[in-house]
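Trainee: I need the structure of the sequence given here:
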Amino acid sequence: MTGAGVPAGGPAGAWHPGGYLRFAGERARPFAELLARVGAEAPRTVVDLGCGEGSLTVSLAQRWPGARVTGVDSSREMLAAAGAAAHGRVEFRLGDVRDWMPPGPVDVVVSNAALHWVPGHPELMARWAAALPPGGWLAVQVPGNFRAPTHALLAELCRSPEWADRTADVAPRADTVLEPAGYAEVLTAAGLVPDVWETTYLHVLRGPDPVLAWVRSTVLRPVLARLDDEAAAAFTDAYAAALRAAYPPRPDGTTLLPFRRVFAVGTRPS
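Mentor: Below is the predicted model of the structure:
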């Protein structure tokens, strides 16, 4: 999913569906595991907030054949790719998740790998939860790796003397997302029954600078949006060197990337 509500900021910062889908399998697995804990049997209305290029949104219609499914995203590039997946029961809309409120009863609200782009998103979750009808479900997944080397090294570089004047304010923050207990409190306070957990995936990546390739389409994107082509190349080279030291290739040429994710599912009792 994409950073719903985050301006693209120019070509370097635009969402590129091809780059994002390079790791489609790895990114789809948390979505499947999130939805496996949603017990809705026959919802009529399902909304996917921060739907990205739409392939996972379409899977919601396949799971619930009687539901009307809507995907919302702020990226025109991603929605252009999603348009090919739309059919009678699935539609995609351009919009900012910060502004979204259900126009009527929504039985299932899903947001996968999008809310970490939104400051203050726990309040947003509480607002969505408050609008759920009895028996409604809210399911959210966010990356929980903001203290991992991928993000810590990027933040350090963004705040270094050479780059701080251009990139310090877009450096990833360690407190971008809550710990699992924090999301459990958000759901409970909104009157939902919480089901919250975390998982660390160990991705086996291949190719040259594979960790850089992973982050280029996500956390690195808003940083490069602040730089011209020459500066972006210099910044990327420095970041790539740091990543190679933190995530060295194994003897077989693969690279291991531990990636933590936090899941929060809540339902309003019938």
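
Trainee: Every contact and neighbour count from this point should use C-alpha atoms.
Mentor: OK.

Trainee: Assign Arg127 to one of the three secondary structure states.
Mentor: helix (DSSP: H, G, I helix; E, B strand; the rest coil).

Trainee: check contacts around the residue nearest the centre of the chain.
Mentor: In the chain, the C-alpha nearest the mean C-alpha coordinate belongs to Ala113, at 1.9 Å (CA atoms, centre = their mean). Ala113 is in contact with 1-3, 50, 140-143, counting by CA atoms under 8 Å, 6 or more residues apart in numbering.

Trainee: Just the buried residues of these.
Mentor: 1-3, 50, 140-143 (16 or more other CA atoms under 10 Å).

Trainee: what about the helices in the protein?
Mentor: 17-21, 24-35, 55-63, 76-82, 121-130, 149-158, 164-167, 180-189, 210-216, 221-224, 229-246 (DSSP state H).

Trainee: Can you lay out those helices as a markdown table showing mean neighbour count?
Mentor: A markdown table is the format used below for the helices of the chain (neighbours: other CA atoms under 10 Å):
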| stretch | mean neighbour count |
| --- | --- |
| helix 17-21 | 17 |
| helix 24-35 | 15 |
| helix 55-63 | 19 |
| helix 76-82 | 19 |
| helix 121-130 | 18 |
| helix 149-158 | 20 |
| helix 164-167 | 15 |
| helix 180-189 | 18 |
| helix 210-216 | 19 |
| helix 221-224 | 24 |
| helix 229-246 | 15 |
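
Trainee: Here is the second sequence; please produce its structure so I can put it next to the first one:
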Amino acid sequence: MSQDGHKDWDPGTYHRFRGHRLRPALDLLRALPALPEGPVVDLGCGAGDVGPALAQLGRRLEGVDLSPAMLYKARATDCYDALHQADISAWQAESPPALIFSNAALHWTHGHDILLPRLLAMLAPGGTLAVQVPAQNDAPSHRMWLALVEERYPGRVDPATIPGILRPAEYHALLAPQGETALWETEYYQYLAPQENGHPVRHFTQATFARPVLEPLTEAERTDLIAAYEAVIRTVYPVDESGGALFPFRRLFFTVTI
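Mentor: Predicted structure coming up:
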């Protein structure tokens, strides 16, 4: 996490929806091919939520993240043989990994046309790059943050700070020549539990996607933008009698074995 150069992540806020964020990682793990000898790297490991599952592969496990707060939490899992504080775009493996595994992190790093071939070049022969990234930017949950901030505070948010990914066809064109490539999307229908203050979709997105939208604003402006988002988002994702909401969330997966 924290690949965007903004203030550090809040693990407690991020973990509010931990189960929904962990499930795609476990689905990606189940799609892995046989691995050669070598370590496993959890790239963008965050608080180490996937660490226990990755440790079951029986390899040396290394975690990489830019956030000191997240690395502190990852260290407490006692799953990692080594943890490295580094930006994903600049990180270099110390020895060829059998697996570079990245769950919900690479969308914070731009230049995938350069980054992904560089990661593949680090792998041991027969090694795999396995990636999951949100593919939700076109959904109302994400579009409305950008539309509302531009409407109310035009020019305040730097587009370069907004997380994003390539289109599936662009990934296929980039990755297929590099090795055996599998590419797919899954839409998860997540039931978000009621929150004490506000719409659950707002809380879910505010902890991640909306961080660079809100950070340039003053406290009063943030309050105003959140109120505007709340007013709109409940018409798209209605809450039930208890205050919970069904939230469709699309994610993109790919594995490349060299």
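
Trainee: Show me which of the buried ones among the contacts of Ala113 of the first structure is closest to Met101 of the first structure.
Mentor: Distance to Met101 of the first structure across those (CA to CA) is lowest for Gly50, with 13.6 Å.

Trainee: Tell me how far the residue nearest to the centre of the first structure lies from Leu224 of the first structure.
Mentor: Noted for Ala113 of the first structure: a distance of 20 Å to Leu224 of the first structure, by CA to CA, to the nearest Å.

Trainee: for Ala234 of the first structure, same thing?
Mentor: The value you get for Ala234 of the first structure to Leu224 of the first structure, if CA to CA is used, is 10 Å.

Trainee: now Arg261 of the first structure
Mentor: 24 Å.

Trainee: and what of Trp163 of the first structure?
Mentor: In terms of CA to CA, Trp163 of the first structure sits 11 Å off from Leu224 of the first structure.

Trainee: ok, now Thr267 of the first structure?
Mentor: Applying CA to CA to Thr267 of the first structure and Leu224 of the first structure gives a distance of 39 Å.

Trainee: cool, and Asp165 of the first structure?
Mentor: 14 Å.

Trainee: when you align them, which residue in the first structure goes with Ala25 of the second structure?
Mentor: Mapped onto the first structure by TM-score structural alignment, Ala25 of the second structure lines up with Phe31.

Trainee: can you check Leu116 of the second structure too?
Mentor: Using TM-score structural alignment, Leu116 of the second structure pairs with Met125 in the first structure.

Trainee: Now do Val69 of the first structure: how many residues are near it, please.
Mentor: Other residues near Val69 of the first structure number 27, with proximity taken as other CA atoms under 10 Å.

Trainee: check contacts around it.
Mentor: Here Val69 of the first structure is in contact with 45-48, 57-58, 60-61, 89-91 (CA under 8 Å, 6+ apart).

Trainee: do the same with Phe92 of the first structure
Mentor: 54, 70-73, 79, 82-83, 86.

Trainee: Now the counterpart of it in the second structure: closest residue in space that isn't a chain neighbour?
Mentor: Taking TM-score structural alignment, Phe92 of the first structure has Leu83 as its aligned residue in the second structure. In this structure, Leu83 of the second structure finds its nearest non-sequential neighbour in Gly63, 4.6 Å apart by CA to CA, 6 or more residues apart in numbering.

Trainee: Report the contact partners of the one you found.
Mentor: By CA under 8 Å, 6+ apart, the residues touching Gly63 of the second structure are 41-45, 48, 80, 82-84.
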